[in-house]
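S.K.: I need the structure of the sequence given here:
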Amino acid sequence: FEIVLQSLPTIKTQAKLREIAPQSEGATRTRRVKLTLIDPPTAFRLGSTITATRVAEVNPTIELPISALLEKDGSEKVWIVDPQSSSVSTREIKVASKNGGSFTVAGGLEAGMRVVTAGVHSLSEGQKVKAPEGGV
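M.R.: Next up is the predicted model:
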């Protein structure tokens, strides 16, 4: 968490979450949390009003329809379209999670790659395909 002192917004520090109340307050439906300040400046006094902002690292993800997934020989793959030759090749990937009609890729693909999302079981290596204009 990033902690900012409301009376002096230029004074900041970091904090770790220590405790979350098991039940929310009845009327406000909020929960009390306890944070441990990491190396707090001397301006932070007991009872000071602060603003806490959760800071989280966000990793970009690739989500594809489940119809794009080819599970073969104990591995998970997708068909990639080569933009120069319009031919397809399989690419082994690591699936992070499956959620109903889609899955999230944890590794093996890069943003901008064209992935076949239909008819994946009827393709063969090097086969030429025609993708819709602009992709899907």
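
S.K.: make it CA atoms for all contacts and neighbour counts henceforth
M.R.: OK.

S.K.: quick one: buried residues of the host helix or strand of residue 16?
M.R.: With secondary structure defined by DSSP states H and E, residue 16 is part of strand 12-20. In terms of neighbour count (16 or more other CA atoms under 10 Å), strand 12-20 has its buried residues at 12, 13, 14, 15.

S.K.: I'd like to know which elements it is packed against.
M.R.: strand 2-5, strand 33-38 (3 or more CA pairs under 8 Å, 6 or more residues apart in numbering; DSSP states H and E).

S.K.: how about this one, so we can line them up?
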Amino acid sequence: MTHRFQTRVYYEDTDLAGIVYYANYLKFIERARSEWVRDLGLDQARLKAEAGVVFAVRRVVADYLAPARFDDLLTVETDLRQLTPARLLLEQLVKRGQDKIFTAEVTLVALGPEGRAQRLPAEFRRLVSGSAS
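M.R.: Got it, this is the predicted structure:
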């Protein structure tokens, strides 16, 4: 199931050329992932407080296809590609209308209280597995 998140390009997102600064696409897809997890029903603050678990980006492979500009309305699509006990692979697309302007393959892992990678929490795996059906 594809999760969709809309965001607008603000002046602060652009560079001197008037296009979205490249690093801001990472912010857009981060916000979309946070909203995806929230929409699944997982409270990340509670998970951190109760189990000491947080999610971290392990790897990002990004492709910039076309520039976004001030005031563009963008849609970030998030799709689960692979779920293992220890990691999650997502595909994220940023679109302006029907045009793909940015793609990313993102690998997420869970970190425990000591900052080391651990298995993804069972509650998270259950919720994510249900979203993929």
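
S.K.: TM-score of the superposition?
M.R.: The TM-score (TM-score structural alignment, normalised by the length of structure 2) is 0.22; 52 aligned residues with a CA RMSD of 4.8 Å.

S.K.: thinking again about what came up before, now distance to residue 78 of structure 1 too, for the buried residues of strand 12-20 of structure 1, in CSV please.
M.R.: CSV is the format used below for these (distance: CA to CA, whole Å):
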residue, distance to residue 78 of structure 1
12, 46
13, 45
14, 42
15, 42
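
S.K.: I'd like to know which elements the strand ranked longest in structure 2 is packed against.
M.R.: Determined from DSSP state E, the single longest strand within structure 2 is strand 99-111. Secondary structure elements in contact with strand 99-111 of structure 2, counted by 3+ CA pairs under 8 Å, 6+ apart, are strand 54-64, strand 87-96, strand 117-118.

S.K.: so residue 96 of structure 2 makes contact with residue 73?
M.R.: Yes: the pair formed by residue 96 of structure 2 and residue 73 meets the contact definition of CA atoms under 8 Å, at 6.4 Å.

S.K.: quick one: which of those two has more around it?
M.R.: When residue 96 of structure 2 and residue 73 are compared on other CA atoms under 10 Å, the one with more neighbours turns out to be residue 96, at 18 against 15.

S.K.: Identify the residue spatially nearest to the more buried one, adjacent ones excluded.
M.R.: The spatial neighbour of residue 96 of structure 2 that comes closest, neighbours along the chain excluded (CA to CA, 6 or more residues apart in numbering), is residue 74 at 4.9 Å.

S.K.: what angle do the one helix or strand that neighbour maps to and strand 99-111 make?
M.R.: Using DSSP H and E, residue 74 of structure 2 sits within strand 73-83. Note on geometry: by axes from the mean of the first three to the mean of the last three CA atoms, to 10 degrees, strand 73-83 of structure 2 and strand 99-111 are set 50 degrees apart in direction.

S.K.: List the buried residues of strand 73-83 of structure 2.
M.R.: 74, 75, 76, 77, 78, 79, 80, 83.

S.K.: same check, this time on stretch 88-106 of structure 1
M.R.: When burial is assessed from 16+ other CA under 10 Å, stretch 88-106 of structure 1 yields the following buried residues: 88, 89, 90, 92, 93, 95, 103, 104, 105.

S.K.: Generate TSV for those, with distance to residue 19 of structure 1 and secondary structure as supplementary columns.
M.R.: Output for those, formatted as TSV (distance: CA to CA, whole Å; DSSP: H, G, I helix; E, B strand; the rest coil):
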residue	distance to residue 19 of structure 1	secondary structure
88	51	strand
89	50	strand
90	47	strand
92	41	strand
93	38	coil
95	33	strand
103	33	strand
104	31	strand
105	33	strand
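
S.K.: Kind regards, and thank you for your time.
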